[in-house]
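# Just a sequence and a predicted model for now, questions to come.
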Amino acid sequence: MTNVALIVLDTLRKDYFDKHFDWLSGTRFENAWSTSHWTASAHASMFTGKYPSELPVNKKNEFFPATEPSLIEQLAKNGYRTRGFTSNIYMSSNFNFDKGFDELEVSWRVKQIPNEDTFNWGAFISKHQDDGPSRYVKALYQCLTDDSDTVPSLKYGAKMKLNDLGVISHEDEGSKRALEYVRKSNFDADGEFLFLNLMEAHAPYDPPEEYKTVERPEINKRRPSLTGGYDDPEWPRTAYDDAVRYQSDMYEKIFRAVREDFDVVITVADHGEMLGEDGAWLHWLGIRPEVSHVPLCISGDVDIPDPESVASLVDVHATVADIANLDVSSPRGASLLRSTNRDARLVEYRGLAQRRREVVEKVGGDPDEYDRDCYGIAEKKYHYETLDGFVGDKEWQQKLSELVESFDFEAASSDGVSDSVVEHLEDLGYA
């Protein structure tokens, strides 16, 4: 059995990958594309070989479907030991993406989310901002008198306050912990699958001090895509570059450690990032190539017959299955290890989550302006819809419409997530 690792460098733009990851050996796919503009949808494609809205996993439903077989489950059923580390809350039990893992470690950000029996200090204090310092006394009283588990709640509140004061600090978004995890794990000689999600390139662009050439930008409070951006747009761009430089240095160490035990390593980003293009920031709005064009590199002793052809995250499922010799269906994808005439690949933008609609309304915008569907199609070129029109060769506009109409995209709905999870997502710019 071939040991295979799938490592996702979350939110890493293709151009910044080219700039900072020249050390990474392997076969690179220059024409590789995500299936979406954000984490859960993109990973859902990699784990199923389907487009997100076929499941559906999109901004109307952020959870991996309970009845949908996952690549991780399929590997486990075929004798693989499945292990992973995630820095991203979406790739955790909070959203059902832990299905099939024998072991899934999480970063400090995910660990700090309280369970349902813990008093949610952050949500209470946020709702009582106008009360001044007395809000902390009110929060303490509420914590002691409601049905919360008192001792864990008090510990959680103390930890939050120490975090705010800088007494407790975290060196990075999880890459150091991921490196420790890889180094301490005793991987077998064969039959191992490893998944990593590393978040250093993701907002809040806050690498260790020695990598910072600018201060951490105000991402969430400013709502830059909705409020006109930054007076100095080079500030967040430089901060992003600092974060990617750190990610590159850390990933070089992680990659070398992984290669000691794994025959094949697939390195990929789930999506990119907007850095002011068309006035947009982060990755919640649209599917411009800065968001949808992703790095993809396969390292190891495998033959890659056609790296110049279009590739997509929807092909990762079939590729891992091919490497692991699994007899599973990949409905939309094709193995990148096979010589095949891969056709055009779809990219989706399916509007806004409800909490994002509320953010738009809060700053005086019209959420319906952004809560619409847009699609892109990648072949030799990339052609895509925006909220303002179509970009690309006009002959592909009709082909794109026909492709979308050919799919049985399900309507999506979600039961929502807890206040503590929403608070965590806000810290990362997701709400």
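Happy to help now that I have it. Since this is a predicted model, take the numbers as computed values, not measurements.
# contacts and neighbour counts: CA atoms only from here.
Noted.
# Next, count neighbours for Asn163.
By the measure other Cα atoms under 10 Å, the count of residues near Asn163 is 13.
# tell me the contacts of it?
Taking Cα atoms under 8 Å, 6 or more residues apart in numbering as the criterion, Asn163 is in contact with Ser169.
# That one: helix or strand, and which one exactly?
helix 150-165 (DSSP states H and E).
# Other residues contacting whichever helix or strand comes after that helix?
Moving toward the C-terminus from helix 150-165, the next helix or strand (DSSP H and E) is helix 175-184. Applying Cα under 8 Å, 6+ apart, the external contacts of helix 175-184 come out as 85, 107, 196, 198-200, 247, 250-251, 253-254, 257-258.
# Could you tell me which of the residues you listed are located in strands?
Among the contacts of helix 175-184, the residues falling in strands (DSSP state E) are 85, 196, 198.
# Can I get those in TSV including distance to His170?
Converted to TSV, these look like this (distance: Cα to Cα, whole Å):
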residue	distance to His170
Phe85	17
Leu196	19
Leu198	15
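# Leu282: which of the residues you listed is nearest?
Leu198 (16.7 Å; Cα to Cα).
# what number of residues lie near the closest one?
Neighbour number of Leu198 under other Cα under 10 Å is 26.
# how close does it get to Gln354?
Per Cα to Cα, to the nearest Å, Leu198 is found 27 Å from Gln354.
# same check, this time on Asn163
Taking Cα to Cα, one finds Asn163 at 29 Å from Gln354.
# swap in Arg183?
From Arg183 to Gln354 the distance is 41 Å (Cα to Cα).
# Asp278 now?
24 Å.
# Please, which helix or strand holds the closest residue to Gly279 other than its chain neighbours?
Leaving out its chain neighbours, the residue that sits closest to Gly279 by Cα to Cα, 6 or more residues apart in numbering is Ser225, at 6.2 Å. Assessed by DSSP H and E, Ser225 sits inside helix 224-227.
# Only the buried residues of that helix, if you could.
Within helix 224-227, the residues scored as buried using 16 or more other Cα atoms under 10 Å are 224-225.
# if we look at it, which residues are touching it?
By Cα under 8 Å, 6+ apart, helix 224-227 touches 230, 279-281, 360, 363, 365.
# And stretch 325-335, by the same measure?
By Cα under 8 Å, 6+ apart, stretch 325-335 touches 48-51, 74-75, 78, 312, 314-322, 340, 342.
# putting a second one here so we can go through both:
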Amino acid sequence: MAPRPNVVLVVMDTARACETVHERYDYLSELNRLAQTGTEYTKAVASAPWTLPSHASLFTGTYPSKHGAHAGHKHLDEGIPTLAKAFQDGGYETVAVSNNTWISEEFGFARGFDTLYKTWQYVQADIDLGKIARTKQGTEMIHALATRLAEGNPVINAANAIYGQFFRKRTDDGANRTNKWIREWLANRNDDEPFFCFVNYLEPHLEYRPPKSIAERFLPNDVTYGEAMSVPQDAWGYIAGTVDLTDRQLGILRALYRAELAYLDRCLGELRRHLEAAGEFDDTVFVVTGDHGENIGDHGLMDHQYSLHETLLHVPLVVHGPRFETGQVDDLVQLTDLAPTLLDAADIDAPELRDASQGRSFHPEAEIPPREHAIAEYMAPQPSMDALRERVGTSTDNIERFDRSLRAIRTDDEKLIRGSDGTQEFYELRNDPEEATNLATERSERVDTLETMLDEWLDTFERADTSGEVSMTDATEARLEDLGYLQ
């Protein structure tokens, strides 16, 4: 019997497909190398447009309305089986390295991991004084630190506060520290059991601060790095209309975004080399995907909220390793499908997870028909309208129109986005891949058909009964605010 493969699941946070799918993007040499020797899925669709619900779907194989982790309830609750727990119960060592605060024990994502390493902490601990270090100064900071140091280990708390404020962002958003930790873990681990390793890399996320040497490869010749760094990156001000960006500035931001991807691609290659040096890569199913995409002026938006357009839902997906042959697959797949697919790759039964999952395995030996449609959900606005108004200091129709939930259903060629406010958007993706022309009125019969399909899908499962805000530490809230998430 052949040994079971290792599984490495890498999320390039905020990586959209229009920048990362197909070999024409040759600046992503490492991702293309994986794609050329593995399987690239050209129509991979996220189930949600932002980190928390999308990762919950990735970990459970279920959609937001079933797993219940979304803007209205920011926690993946106990009771629903997870991929990490299935691998742990199946005899795998399970580790996670997270660069995004949402993916932590505080929001329910540690379940099933033997180790969860958080790169925003210098020393791993439950208490983080980052908010004090970021918001207090002088004697006020000293007093606040003295008060909080009594909670937990004072030396660790102080070290984490100093690291978070002054050192963490000097090089990148954690990719370098991630790879160093994985290299050391590979060197010291017990080789007798296979491993499941999850990695969230944060680099493509706002704010875009790529290394100067890489950024200069992507910026227009007449734009200096200094000018690029001075372009406003206030997503919420842009959405509300209080911050204006010219076409030139939006072009600069897109260049910085590509530079972030290029830097992360280099880190991806380094991760592969660590696995190769440890003698593990050939026996590893290596998955690279995005949890969602990004709007950079697209559809009048920035960041990855208030929308279910393809800029946010269409993500890269490459699977390399045993049984995944070289080539491209143009069938629809979803991130919800990864859970049963990886269970098949590792030959793990996990009946509870398989029964709860709404995904379908696309493992080469699964012999399951391709999807006829993909689903995505945006259960509540994030940030809320109150938080957005507080941030931008105004209340306009430009803000209030986002106070809604959204669901989308797409086939190979068509897509319907339905809002709780009664809005409908219908796009013919084959002829209009940028979703520029809403044909809901002209194609009303087809809209009705897709609405019926969406309603029938909703009737196939019991939706989560979750509501209300989830408590979090001040430090976590501050870090999410640093990332642009207003609570």
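Arrived safely, thanks for sending. Nothing here was measured: the structure is a model prediction, and the numbers come from that model.
# Any of the contacts of helix 175-184 of the first structure buried? List them.
Among the contacts of helix 175-184 of the first structure, the ones that count as buried (16+ other Cα under 10 Å) are 85, 107, 196, 198-200, 247, 250-251, 254, 258.
# out of everything not next to it in sequence, what's closest to Met91 of the first structure?
Nearest to Met91 of the first structure is Phe97, by Cα to Cα, 6+ apart, at 5.1 Å.
# what do we get in the second structure for the one you found?
Using TM-score structural alignment as the criterion, Phe97 of the first structure maps onto Phe109 of the second structure.
# List the contacts of that match.
Here Phe109 of the second structure is in contact with 56, 76, 103 (Cα under 8 Å, 6+ apart).
# what about the first one, which helix or strand?
Here Ala56 of the second structure, judged by DSSP H and E, is contained in helix 51-60.
# so that helix matches what in the first structure?
Going by TM-score structural alignment: helix 51-60 of the second structure matches residues 39-48.
# quick check: longest helix of the second structure.
In terms of residue count, the longest helix belonging to the second structure (DSSP state H) is helix 247-277.
# Buried ones in that helix, by neighbour count?
Here helix 247-277 of the second structure shows 249-272, 274-275 as buried, counting by 16+ other Cα under 10 Å.
# still on that earlier bit, average gap between the helix holding Ala56 of the second structure and the first structure?
Following the fit onto the first structure, the mean deviation recorded for helix 51-60 of the second structure is 1.3 Å by mean Cα distance after the TM-score superposition for the first structure.
# Name the next helix or strand downstream of that helix, please.
In N-to-C order, the element after helix 51-60 of the second structure by DSSP H and E is helix 64-67.
# how distant is that following helix from the center of its chain?
Mean-position distance between helix 64-67 of the second structure and its chain equals 17 Å (Cα atoms, centre = their mean, to the nearest Å).
# The helix holding Ala56 of the second structure packs against which elements?
Here helix 51-60 of the second structure touches helix 64-67, helix 83-89, helix 338-346, going by 3 or more Cα pairs under 8 Å, 6 or more residues apart in numbering; DSSP states H and E.
# Assign the residue sitting furthest away from the middle of the second structure to helix, strand or coil.
Outermost residue of the second structure with respect to the C-alpha centroid, by Cα atoms, centre = their mean, is Thr139; its distance is 38.6 Å. Three-state assignment for Thr139 of the second structure (DSSP: H, G, I helix; E, B strand; the rest coil): helix.
# Tell me how far the counterpart of it in the first structure lies from Arg223 of the first structure.
Alignment note (TM-score structural alignment): Thr139 of the second structure maps to Val137 of the first structure. Distance from Val137 of the first structure to Arg223 of the first structure, counting by Cα to Cα: 30 Å.
# Distance check, Gly68 of the second structure against Leu353 of the second structure.
16 Å.
# Please apply the same query to Glu193 of the second structure.
Distance from Glu193 of the second structure to Leu353 of the second structure, by Cα to Cα: 22 Å.
# and if you look at Val7 of the second structure?
Taken as Cα to Cα, the span from Val7 of the second structure to Leu353 of the second structure is 17 Å.
# what do you get for Asp412 of the second structure?
For Asp412 of the second structure, the distance to Leu353 of the second structure - Cα to Cα - is 28 Å.
# The two - which one has more neighbours?
Legend: neighbour count by other Cα under 10 Å for Asp412 of the second structure and Leu353, higher for Leu353 (22 against 16).
# shouldn't the more buried one be in contact with Thr60?
Yes - Leu353 of the second structure lies in contact with Thr60 (Cα atoms under 8 Å); the separation is 7.1 Å.
# Kindly point out which residues are neighbours of both of the two.
By Cα under 8 Å, 6+ apart, the residues touching both Leu353 of the second structure and Thr60 are 80-83.
# neighbour-wise, which of these leads?
Neighbour-wise, those (other Cα under 10 Å) top out at Thr82, 29 neighbours.
# counterpart of Val421 of the first structure in the second structure?
Looks like Val421 of the first structure aligns to Thr476 there (TM-score structural alignment).
# Checking its match next. Helix, strand or coil?
helix.
# Could I get the contacting residues of the closest residue in space to it that isn't next to it in sequence?
Closest residue to Thr476 of the second structure apart from its sequence neighbours, by Cα to Cα, 6+ apart: Thr101 at 6.8 Å. Going by Cα under 8 Å, 6+ apart, Thr101 of the second structure touches 476, 479-480.
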